[in-house]
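Asker: quick one: sequence and predicted model below, then my questions.
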Amino acid sequence: MSIRDYMMRFCAGLLVLAFAMIFIRWFTVVVLIDHCKWDNALTRLVLWDNWRLPERIHPREKDIDWAGLYPFLEPQPERSLLTEIRQQENKIREEQARIASWSETYFPGYTNIVETGRRYDQLIGWNIRPLTIGSVQVLADGWLFFPTLPFDIQEYINETASLADFCKQQGAKFLFVPNPPALDTATDSTFIGQLDFSLQKKDAMLQGLQARGIATLDLYPYMHKDFPDTPYHQLFFRTDHHWLPTTGLWAATHIARWLETAGDIPFPQDRLSLASYRQEHYPAYFLGSQGKRMTTVLAKPDDFMLLYPLFPTCLHYEIPGLGIDTYGDFSITYDMHELEHKDFYGSNPYAAYNYADCSLIRIENFAPEVADVKILMVKDSFANSVAPFLALCVRQMDIIDPRWFKGSIRRYINETHPDFVLVLHTIELDYPLERNSHQDDYDFR
């Protein structure tokens, strides 16, 4: 046989071995651990690099018919050709993400292989980073960010304005708060408007809503004003697109001030002072979503912290999708499972805040001195470190994540009668709004 034949057989053998390893791991998780309940030293040996794999074969939340509980006020529109195309595009993106996740999950030693590849790239000086949605770019100070491409967000402005008008009809005050972009106009001019357009989208969203008389709160200039001695990037994690928990607490303070002005209701804002919290530190404990893609070869893990109020708290905390319905102090809002192990690739410490992204969370506050108002917050993951702190200032806080809540947000408002509706959401939008799955960030029907 020729060398070419030997090489082909060798590569084929490696491929068969890879599939065999994936099958063994899949069989261990699905059949032995999940079905037969054989969770022992042998099965754990097969999962040597992925201790949380058995948790991931089932949906995180139980299946709740949110559309049945909160049906849409208007019938679904007929699906046009454009709608069908968008639906197919989203299905393709979801399928690509599913295959990538499946490969990462079941292939033994996947992260070690990726790290080896990063070391090789580093050795040969290969530093090409493609500018695509979801790609990771590196700033001069080492902070990472996801670039967002040019895109017309008029459809998102219209959807948000429509929700604001509906809230007004229901007697609820409305506020839109865009998540601040990761880039700083003072230091990142080479990226802004060239590789990243998040600031342009934020400004377009604010201008579009303000032109219609809709209340907005732009935290971006306040971040520069309130932290004059702190470089802007340091208000965020180095390896993740989210802001620090202390920044989330600061954001809750500004939102509370707006609520106080708009509702003429006194808020105990001392509850939102950083001095009123004990900080529990976890040094070099968190590798964010951007850092996971770069691996620890190219990204230094972030320090992490949990904030605990120094004042007494008593809450009723409910997450229907996770089967949580409990009473206790503020600590019940933390998912400590995410901090059990220092696992850069398997755990997500930021998800400890408010149990990460859940379809619906309800927080009832029994403190006698808080404002007797109800807030509905429609949010994405940035608000996970904002909503629990803001909830300490009001009687009732309901939190909906439209990516997982498949019912009608308007029906929920119609039935629960919140005093305020806050939309705290990203404007880093790169795709057309998709309505059929009821899992689009901006599907506010």
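Answerer: Perfect, thanks for sending it. Numbering: from 1, shown residues only.

Asker: going forward, measure contacts and count neighbours with C-alpha atoms only.
Answerer: Noted.

Asker: wait, a strand at His254?
Answerer: No. Going by DSSP: H, G, I helix; E, B strand; the rest coil, the assignment for His254 is helix, not a strand.

Asker: helices of the stretch 301-445 of the chain, residue ranges please.
Answerer: 387-391, 409-416 (DSSP state H, counting those that start in this stretch).

Asker: where's the residue positioned nearest the centre of the chain relative to Leu424, distance?
Answerer: Of all residues in the chain, the one closest to the mean position by C-alpha atoms, centre = their mean is Ser381, 2.9 Å from it. In this view, Ser381 and Leu424 are 9 Å apart by C-alpha to C-alpha, to the nearest Å.

Asker: try this one side by side with the last:
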Amino acid sequence: MKLKFDRDAVISVVFIAFLFVVLAGTGARLYVNRQETLTLYAETAGANAGAAAKAKAAAFAICKKLNGLDENLFRRTDFISLHGLVNRAMGNRIMEEKNSGERSVIKLDDGYLTFIDPRPDGGFAQTSAAAIASFGSQLAASGSRLLYVQMPFKINSLDPQLPRGVADYTNAKASGLLGALEARGVATFDLRQRILEQRLDYHALFFRTDHHWLPSTGLWAAGEMCGELNKNFGFSADAGLIDPANFTRTVYQKSWLGSQGKRVGKHYAGLDDFEVLLPKENTDFYYYYTSGSTSFQKRGRFEDTLVNQKYLQDGNLFVKNCYMYYLGEDHGLKVIKNMNAPQDKKLLIIGDSYCAAFLPFLALAANAEIRLLDLRHYEGSAAEYAALYRPDLTVIAYYPLTFDKPGAFDFNG
């Protein structure tokens, strides 16, 4: 008991000392930048303001400066990491998020971090399934079939590993949606079930500090998808091309702090390795993306078009996003063509960021042109786009926490 008390006492002293440094540094920073506050006050008050207007302007200027204090905190990232270290030492597994609309970070029994959805279904499954089925009817009118693919979630439905008292409804919502879709005659493919059937090491498929799956898991999923496309949708995908033996593997050890890790610091759950998988054979791809006024296109080898080394190079762990190595940032529309393969089919994917570490590998084997619409960023109508593109198959592939994103099931824009 004495040892535990001494440890907690040392942690408390260190934390208080660092907190003093942070507050002192922040105060000094506010003083040095005081002219910004004075300028804002002068602009708000005006030249001939009365006492009441001046008081209001002063309050506005001070409040605006304080509102930005979180981002301008002295040694902010060090403070986040120390805060995470203190919580780790105390055994706290629930890191509450103070910002409205953001998810809290939960530590699972094996130390992996995750987000959760604490809200029950509330009619989600039926409403969303109805929207998908209606979209499927529109697709059928133009000769396209529809498949819903359920991407996996970091929590294993058979072994949640959640702290006591924490409830998560993510997998329940996904399963409810699949059931509602099947009742409406919509084809479904559940990658979560494939993981369980093959008895894969569940958490080893994901990053420790990020909500995404590993590139090697995306490669596995592409192989599973090839089988589904061939079996039920008349594709001629060659899964042998994406056998793991056909790729070089480079691991950047302890090089990345994922989306969940950035909220709790580098000491709470450690850092992630990042693996780079590149095909050994010569490749030739065309890659295009667009969002709003931004567009890009390039033709070349897999490693010159579908991946970008710059996302591995930033030294700031709180800025660096290694996951963007594959396909770059999220955009409304992405087009991938494997110029070395017959483009026998047209495949339209409606998905999210989980597709980034999945579609490059699928494009190697699918013998199809692949287009991705991300409705979080696409400004048009998915139904109208599909009617013009006339894909052989349209796939909706969602990670479960995409369910509550605005417009995720609005296919008519």
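Answerer: Sure thing, it's come through. No experiment lies behind these values; they were computed from the predicted model shown.

Asker: hang on, the earlier thing: can you tell me which of the helices of the stretch 301-445 of structure 1 is packed in deepest?
Answerer: helix 387-391 (a mean of 24; mean count of other C-alpha atoms under 10 Å).

Asker: other SSEs contacting that helix?
Answerer: Helix 387-391 of structure 1 is packed against helix 245-263, strand 360-365, strand 394-400, with contacts defined by 3 or more C-alpha pairs under 8 Å, 6 or more residues apart in numbering; DSSP states H and E.

Asker: on that earlier part again, of the helices of the stretch 301-445 of structure 1, which is nearest Ser331 of structure 1?
Answerer: Between Ser331 of structure 1 and the helices of the stretch 301-445 of structure 1, the tightest spacing by C-alpha to C-alpha is seen for helix 387-391, at 10.3 Å.

Asker: give the aligned range of the closest one in structure 2.
Answerer: Under TM-score structural alignment, the counterpart of helix 387-391 of structure 1 in structure 2 spans residues 359-363.

Asker: contacts for the matching stretch, please.
Answerer: With contact meaning C-alpha atoms under 8 Å, 6 or more residues apart in numbering, stretch 359-363 of structure 2 is reached by 218-219, 222-223, 225-226, 242, 306, 326-327, 336-338, 369-370.

Asker: now swap in stretch 267-276 of structure 1 and tell me
Answerer: With C-alpha under 8 Å, 6+ apart as the test, stretch 267-276 of structure 1 has contacts from 246, 249-250, 252-253, 256-257, 260, 309-311, 369-371, 389-390, 392-394.

Asker: what's the single longest helix in structure 2?
Answerer: The helix that spans the most residues within structure 2, counting by DSSP state H, is helix 2-32.

Asker: residues of that helix that come out buried?
Answerer: The neighbour-count check on helix 2-32 of structure 2 (16 or more other C-alpha atoms under 10 Å) flags Ile11, Phe15, Phe18, Val22, Thr26, Leu30 as buried.

Asker: ditto for stretch 365-372 of structure 1
Answerer: Using 16+ other C-alpha under 10 Å as the test for burial, stretch 365-372 of structure 1 gives Asn365, Val370, Ala371.

Asker: hey, where'd the strands end up in the stretch 251-400 of structure 1?
Answerer: When assigned using DSSP state E, counting those that start in this stretch, the strands of the stretch 251-400 of structure 1 occupy the ranges 277-286, 302-309, 315-319, 324-328, 360-365, 371-379, 394-400.

Asker: packing partners for the last one?
Answerer: Counting by 3+ C-alpha pairs under 8 Å, 6+ apart, the packing neighbours recorded for strand 394-400 of structure 1 are strand 360-365, strand 371-379, helix 387-391.

Asker: what's the counterpart of Val138 of structure 1 in structure 2?
Answerer: In structure 2, the residue paired with Val138 of structure 1 is Lys107, using TM-score structural alignment.

Asker: how close does that match sit to His203 of structure 2?
Answerer: According to C-alpha to C-alpha, Lys107 of structure 2 stands 12 Å off from His203 of structure 2.
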